[in-house]
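> Dropping the sequence and predicted coords here.
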Amino acid sequence: MKQFLYELAEQIKKDHPAWENLTVVFPNRRAVLYFRHHLSQLLEKPAFAPQLITIEELFARHSQVRVPDKLELVHRLYHIYGEVMKRTTTETFDQFYFWGEMLLRDFDEMDKYLVSAEQVFRDLSNQKEMDAAFEYLTEQQIEFLESFWGPFQANLTSNKKKFLDTWRHLPAVYREFRNSLSTENLAYDGMLQRTVAEGPLDQLVSGPVVFAGFNALTSAEEKLMTAYLTKGTGKVRWDVDSYYLNDTAQEAGVFFRQYQMHAVLGKTFPKDIPGNFSRPKNVSILGASQLVGQAKLMAQTVGELLAKGMIPEETLIVLPDEKMLLPVLHGLAVEVKTMNVTMGFPLASTPVFNLIEQLAELQVNQRESRFNQRHVLALLGHPYVLAADPVLASGRRKEIVENKKFTVPAEEMQIGPLLFGVIFQPISGQSIIGYLHDIMYALGGLPQLTALDKEYVLQFLKLINRLGEVWTVEEAAYNEFPPAKKEKEIWKSFLRLFRQLVRAQKIPFVGEPLSGLQVMGVLETRNLDFKNVFILSMNEGALPAGGHRSSYVPFTIRKAYQLPTTEHQDAMYAYLFYRILQRAENVYLFYNTETDVLGQGEKSRFLQQLLFESGWNIKHRVLQTAVQPTPLRAIEIPKDEFALQGLERLNEVTDSSKGISPSALNTYVQCSLRFYFRYIARIKELEEVDDDINARSFGLLLHHVMQKFYEGVVATNKNKIIEPSDLNHAETVIDKLINEYFIHLSGTKGEVVYEGQRLIVREVVMSFAEAILRHDKAYAPFTIEGLEKGGLTYYAKISHAPGQAVLSGTIDRLDLKDNVLRVIDYKTGGDKLEFSSIESLFDGEDKSRNKAVFQTFLYALLYRANHPVNGLQLIPGLLTRANLFEEELHFGFSMNKKPIGDMTPFVEQFESLLKRLLEELFNPEIPFRQTRNEKNCEYCPYRQICYRN
């Protein structure tokens, strides 16, 4: 079957023997490219080609104005808007950009459709006033709204007036914007088209002009086309099919039926409309799950057909959803040797954009030439920074994490390759453009980067240079801010603008446009025909595209003034869809079988229309992916030689190790597999330095503060007895200790700034410390027997090698009063003080097991093993959220709601169960097993290894 452009080339060769003065006008450049190719196929000898141009280029030939890029136009509109509104707006350019872009789009459409902007905005203003007026509400409705809005009525009225004032000024903004552009011989597309269409059309392009393959004309295009036809030099070649033209129910033919009724355009339709669509075709509709499922099924189908002789140059893949691009390219990479991709790759999806976002975070949060470790760690993990020097980047990460550096000096990070020196230089907001410029050059010089990565860098360099022309003007808006706030605001403003620009940019793929399999978006297929057509994402919201672009002009006013609406968009996409199919012979339509939770993304109506109306014999199949998850078996690791050596190492008493800690043994009871990962295999738990402190270091801060406080009291008193008077004014000392801790943590010498999380942490630790000291003051006098007391060991004989198990640990605090020795463990979490039985403490599968009781009992046992406790009541207990904030402190634990006033009666049973536990730990026949109690897995750092939760 002949393609439309080939037929057009044949017709032009027949009708126009001399091409020198002939002009052929197309909707887009791709049609020009293919037409030129077909024309060359028909030539028997070299000849001058006719003028082949787009409709935009034809308008440009009727005008001498320049069309600036969108950034320049929106920037100019921003300043006009401010002047018209008499500077009542406080919006910065980055805040205005979204609205300015939308307003520019509305101006553009109104001009292209030759609509009076004054009237549109007048009606729009009137509608907004009516919407704001509440006159249509009943008294009951008004009363209800007043009860809801009452306290804010004055502000609401003020805001409402300001809101309405904006709409009233839009006609003036439109006029002044156009006037300012005209004085400099500039215009946006719609303004240029309107100027040409409404101006004198007596200077038309000389010679015959053929308009080819148009549909959904703007009013300006229609008027220009009509002028050429009226003059007698113009012709129109419609790319239309009788299937959807003659059926008034088919939205694909809406615009053509309108043109048939036109006084001039109606005469250009041939008597016999082609009926290519109804010819027999091989059509398959294929359903698959999600984007990847469609891409894989399509690639598999293409591969099979290529193996059977399908010609790539006769094959088109259409992607209505640009998110399909990467899955499709990955799928086709194996099957297809040559392809041409006309769609661009989004700049926002590149590693360069991610790097710039991380750089902004780094610079915004730097203080006194020191960077927040979290942002440094993120950058050291970026692929480009790793490419510059992987060994140095990994080493720096390790050093920051292991040394728990909260902030990192800039000069320390600048040592290394050029990229490190550029990235980690502290800059001010005024240096953003230069800073990013230097980084792009440093990246471009990295030999490790691929050609594609360097293309990303080049595109960003162009964008940064272009943005720099505008940004230097807008920085002055921040001069009134205080210096500290100014830096943040400049960066935030720059990022807002930069993100908006990047999201609108795409990197074009470079390929041979006429060779290989073609991958296109829907709009790029205009006028083109292929024997084999594959269309993906045949779902509502993708084809046809969902909704309408953001606009100031609502649907009702658009409809009244015949501006494009969703109906217009649907009709346009319907035509493009049916047009792609009308000359195809083999058609494969793919859709996503999965809808979202709201039922969106159902099978496209176009598919339903084909199934019920086309008369084709359509094959319809759905790829059923039988998902049967393999049941996970409990993980067991035998105690082989490696495991036994690990246990022996853990059990050794050396200068650096004193045996098994209570926390390690607690881990074993909870889950022996987690014990294996951490203490035998020594797989490090994910550890990063938090902005201030995480849950664990929060507890460390409280321990540090309480230890230093009582050490200071003991040193001052020169004895260990604590009197109530020693705790007067303790808050000042605690505050100083917290401040010193943060200074040490951050590495700074100046005053600590308390804000955000750091302020919360300070207040919470202060509240815990004050609560402890309040109860201590009520309990005093008492004697401090130990603070962070270590060096305590417990030996237990076992029947397995090495013959004895060694436990050791450090007790937070020991104090003595009236023969009561308290073994105190500080806890900042929500640990409870009750447990059901001694046996439950050793049962990791018991969901109510109290691990804090188990650990504190072990501390008490350690003390008994190293110190005589004759005649003393030994009471282990917690100072925690559960008892600290009560009026009267209830210290100690309760078993079955009975307080434990002395641990001694429970020692024998506890020791017996402890020895049984240690026998199990060292028994080579008992493997390390995954816990069956999934509650233990909730916060386990190894749960991803086990596929739990």
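Good, I have the coordinates. Numbering: from 1, shown residues only.
> all contacts plus neighbour counts: C-alpha atoms, from now on.
Noted.
> Which elements pack onto the host helix or strand of Ile12?
Taking DSSP states H and E as the definition, Ile12 sits inside helix 4-15. Helix 4-15 sits against helix 29-42, with contacts defined as 3 or more CA pairs under 8 Å, 6 or more residues apart in numbering; DSSP states H and E.
> what angle sits between the helix it packs on and helix 4-15?
50 degrees (axes from the mean of the first three to the mean of the last three CA atoms, to 10 degrees).
> immediately after helix 29-42, which helix or strand?
strand 51-54.
> Which positions within that following strand qualify as buried?
By 16 or more other CA atoms under 10 Å, the buried positions in strand 51-54 come out as Leu52, Ile53, Thr54.
> Please compute how far the helix holding Ile12 lies from its chain's middle.
Once both centres are worked out by CA atoms, centre = their mean, to the nearest Å, helix 4-15 turns out to sit 49 Å from its chain's centre.
> what's in contact with it?
Contact partners of helix 4-15, identified using CA atoms under 8 Å, 6 or more residues apart in numbering, comprise Ala31, Tyr34, Phe35, His38, Leu39, Leu42, Arg237, Asp239, Asn527, Leu528, Asp529.
> Give the buried residues for that helix.
Phe4, Leu5, Tyr6, Leu8, Ala9, Ile12.
> need those residues in TSV with distance to Gly901, can you?
Formatted as TSV, the buried residues of helix 4-15 follow (distance: CA to CA, whole Å):
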residue	distance to Gly901
Phe4	96
Leu5	97
Tyr6	99
Leu8	101
Ala9	102
Ile12	106
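> which one's the longest helix in this protein?
As assigned by DSSP state H, the longest helix anywhere in the chain is helix 153-183.
> Show me what whichever helix or strand comes after the helix holding Ile12 is packed up against.
For helix 4-15, the following helix or strand on the C-terminal side (DSSP H and E) is strand 23-26. With contacts defined as 3+ CA pairs under 8 Å, 6+ apart, the packing partners of strand 23-26 are strand 51-54, helix 55-61, strand 209-212.
> Take this one as well and set it beside the first:
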Amino acid sequence: MQYFLDDVIDSLPQWKENPGNYVFILPSKRAGFFLREKLMLKAGKSLILPEIWSIESFVEEISGLHYASPLDLQFLLYKVYLDQKGIEKESFFEFSRWGQLLIQDFNEIDRYLIDSEKLFDYLGDIQELHQWTPDGTSSPMIRKRLAFWKSLLPIYIQFRDTLEQKGLGYQGQVYRKAVSQTPDFISKNKSKHYIFVGFNALNTAEQDIIQYFLKQGNTSIYWDADVHYLDDPLHDAGLFMRKYRSKWPNLQKNGLAGIGSYFQNPKKISVTGLPKSVSQVKYCGDLLYKLSSEPSENLDNTALILGDETLLNPMLHSLPSEIGGVNITMGYPLHHSSIAQLFSALFGLFQQKTQDKWRVKTAMQILRHPFLQPFFRDESLNSEKVCSILLKEYPNFVSGKELLEAGVSKGVLELLFPNKTPGVHEVIKQFIDLTDQLLPSYRQRNDVLNMEYLDHFKNLFTRLGDLCIQHPFVSDLKALKFLFEQLLSEDSIDFEGEPLKGLQIMGMLESRNLDFKRVIITSVNEGILPSGKTNSSFIPFDVKKEFGLPTYKEKDAVYTYHFYRLLQRAEAVHICYNTEPDVLEGGEPSRFISQLLNDPVLSSQIEHQIIAPKTGIHPDARKAIDKSERLLFKLNEKAKAGFSPTALSDYIKDPVLFYKKVILGIRDCEQLEETVAANTFGTVLHQALEYLYRPYEGLYLGPDAVHSMRQKAPELALKSFDEHFLKGMTASGKNLIALRVMEHYLDTFLLMEKERLKKHKIKLVGVERKLKIPFNTGTQGPEVYLKGTVDRIEEVDGSLRIIDYKTGMVEPRNLRISDWDSLRTDPDKSKAFQVLCYAWLYKQQNPVHNLMAGVLSFKNLKTGYQWFGLKEAGRSYQSDLHESVLLNFENQLQLLVEEIFNPNISFEPALT
């Protein structure tokens, strides 16, 4: 089958006679490149090719203005904004958050030739209605807001005038200017024959310009469409062309040239659902490998369309080597590179710096950054060792001196962690120095790609420095980071290759006017294809409808056309979509897929399948651990040091966990706590309670003591928090909330104490009392000690009570048993096991008759003290720990210890 651009050329055989008189205008430069190659092939002789323009360049030529760069537009708009009187001025960074949006709206207004004065007056009136009050009152904030909306028209006028004086313009301004210049342009170029090729969604300015050319008679226009969707009044793919056909005089008379019925030809369409983006990438790689293995298959006529262009990097890593040549039209965006992430982290480091300290989390992120590792190796810096020290010693902030002590070399410290908080120009200089310092490490390794990255970034920072000199209002790191991200988004690394050979990898918009025998499209999900209902604009939706500005409806129609146009001439189509809806990766399968599956012509040609990676059910990787002689020896050593109630509870929960934590000494992986963790919060609260109660140990408590403790509680809570977490820093954010929660816990608890003192006589016997005694196993077995620290021991009206503080949630059912064996077999009874263990330990050294043991849960303070309870036949739960109760518990301890030391019983993993 012959493709669109070939059809256009073949319908104009006279172009060869006088090619200099022909001018082709296409939607994109990419389409123009393919057209140029086809003209060369069809010329058959040496000649000067016709002029070929993209529509944007052609409009620029007509207008006499030049497009200003996005950053130049931002700077100029900010200066115009500062010139306005009667409105509150913001910093450049604050302005940058909405300035680009305003430029986009200016673009739309001008491209669609809207009466700007009427529109801005309308917007101002809407705001006045929104702020209207029955009594006519107004606040300073409302007046400032209204003043800003009223200033939009003066800003728009001054912005346009200033640009035009410089011979520049934003896109919409250039288009509006071109409309007025088109008649004069045509009169000066009467000998030219203009051919507009492959357009679909045209703004009002483009429509007026093209109709001017059509009216003068020496112009042709070719539409790339199919009657399948063009003649369907409900099909969005033909929305714009149907509108032009009914309204343009030339089209009413002559119809649409270039229309075909390609969907009548048989096609092979496969629609494949795969979980997540990585699966789509792997599937496409496997598909390309199979296609390249077929002798009759030529990938020169195959296009891989990335619906989500962020998949370019994983796709490149998934391409099989067997496919040969690959042409990537979009270039590799610099902001996806690892070095871009490094500089973003450095910006974060500088912005978070206190007067003399760096944030540990960001410092570790930089020290662990893969791009810096070759440089660190050359500097003999062990970054993982440094990070391990920072993790243990400095949980929040670290000074330069402390970084040196942790192992950071002086050269690295000066390069990445300067003592003085850098300003805008210092940061730029430091980044340029960093690229210079890194380059030798990569040159030595002949790492061409990363050397290219460094060269790009050095040029970027040099340009950034020039911009900051030209525009002094870029005076803080936030604004500098914004400029950095703007420049970064505009830059990419071009791929080298033969543009017309091999597999073509491109985005959806780059496929305009191009046809391929085989098409593979990824990420065909709602929110990606089409992109969804986004309305980032100062102009509300209903106002856009009123003034004829495009909305998401028109945007969806654009994507629909591009999708169906890709399919119309293709013989084989492979469509992939993500079966797992995700906020970041798109939603449910695209409406385009539903349309295809219900299409009366195409549905019979579609094969729909869902593919998932092969996943087998693997047995639990954890194996039982036999008790070898060496293990038993190690177990004996640990027994002499003493088993705590917590360690024995771990054995009941999971013997393998006990083996790892107690026998091998493996602890949970240390993680950096930016926000205080639950276990640290518990440690801090225990410490604060010890500070409060230690002075009263051995004394009877009274109202004065409780009153004194309530006054000291906030100070002692902060002291404990500082010792275990803050390390000299100020509590802020979630950590400040945690501190306030702790203070609330303490005050609520002390108020409970005050109420208890009204009813009971309370003596504080012990605080954080450490206990350790030998446990008689009754055999010639190993020497075993049990140990523990009792949070609180008190005497209430002559009855002794053992209390364990818990910061987590504990309910009465966790402390009640009716079956003694449940203490050894049910992990849910671990709280009961622990308090009984503390009570038993205390009783061995202190003869006592009336004894109770329980828990105080700070997350469940309203329940008060919760006591161990034993339910025996025909009786309610009993809390008194009389001799028989502790003897029964001792029997359970005996069985548990015997099981731990039994060489014939392995450490079995807990059932999950």
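That came in fine, so what should we check first? If you're wondering where the values come from, they're calculated on a predicted model, not measured in any experiment.
> returning to that earlier point: drop the exposed ones from the contacts of helix 4-15 of structure 1 and show what's left.
Buried among the contacts of helix 4-15 of structure 1 by 16+ other CA under 10 Å: Ala31, Tyr34, Phe35, His38, Leu39, Arg237, Asp239, Asn527, Leu528, Asp529.
> could you measure the second one against Pro320 of structure 1, distance?
Applying CA to CA, to the nearest Å, one obtains 21 Å for the distance of Tyr34 of structure 1 from Pro320 of structure 1.
> Now for the buried ones among the contacts of helix 4-15 of structure 1: which two are most distant?
Leu39 and Asp239 (17.6 Å; CA to CA).
> returning to what we had before: JSON lines please, covering the buried residues of strand 51-54 of structure 1 and showing distance to Arg849 of structure 1.
Putting the buried residues of strand 51-54 of structure 1 into JSON lines (distance: CA to CA, whole Å) gives the following:
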{"residue": "Leu52", "distance to Arg849 of structure 1": "82"}
{"residue": "Ile53", "distance to Arg849 of structure 1": "80"}
{"residue": "Thr54", "distance to Arg849 of structure 1": "77"}
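> can you give me the helices for the stretch 801-949 of structure 1?
Ranges of helices in the stretch 801-949 of structure 1, per DSSP state H, counting those that start in this stretch, are 851-866, 881-884, 904-922, 943-946.
> how about those, which one is nearest Arg558 of structure 1?
Closest among the helices of the stretch 801-949 of structure 1, using CA to CA: helix 943-946, at 53.7 Å.
> Surely Ala882 of structure 1 is in contact with Lys832?
Yes - using CA atoms under 8 Å, Ala882 of structure 1 is in contact with Lys832, at 6.4 Å.
> for structure 1, longest strand please?
Taking DSSP state E as the criterion, structure 1 has its longest strand at strand 782-797.
> Give the aligned range of stretch 641-652 of structure 2 in structure 1.
Mapped onto structure 1 using TM-score structural alignment, stretch 641-652 of structure 2 spans residues 658-669.
> gap between the matching stretch and the chain center?
41 Å.
> Quick one: residues in contact with it.
Contacts of stretch 658-669 of structure 1 (CA under 8 Å, 6+ apart): 650-653, 674-675, 679, 791, 793, 805-809, 842-844, 851, 854-855, 858-859.
> Switch the helices and strands packed on strand 23-26 of structure 1 over to JSON lines; also include distance to Val470 of structure 1.
Shown next, in JSON lines, are those (distance: least, CA to CA, whole Å):
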{"stretch": "strand 51-54", "distance to Val470 of structure 1": "31"}
{"stretch": "helix 55-61", "distance to Val470 of structure 1": "26"}
{"stretch": "strand 209-212", "distance to Val470 of structure 1": "39"}
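> and among the ones you listed, the most buried is which?
strand 209-212 (a mean of 22; mean count of other CA atoms under 10 Å).
> quick one: contacts of it?
Taking CA under 8 Å, 6+ apart as the rule, strand 209-212 of structure 1 contacts 22-27, 225, 228, 233-239.
> Can you tell me which of those is closest to Pro927 of structure 1?
Pro27 (72.9 Å).
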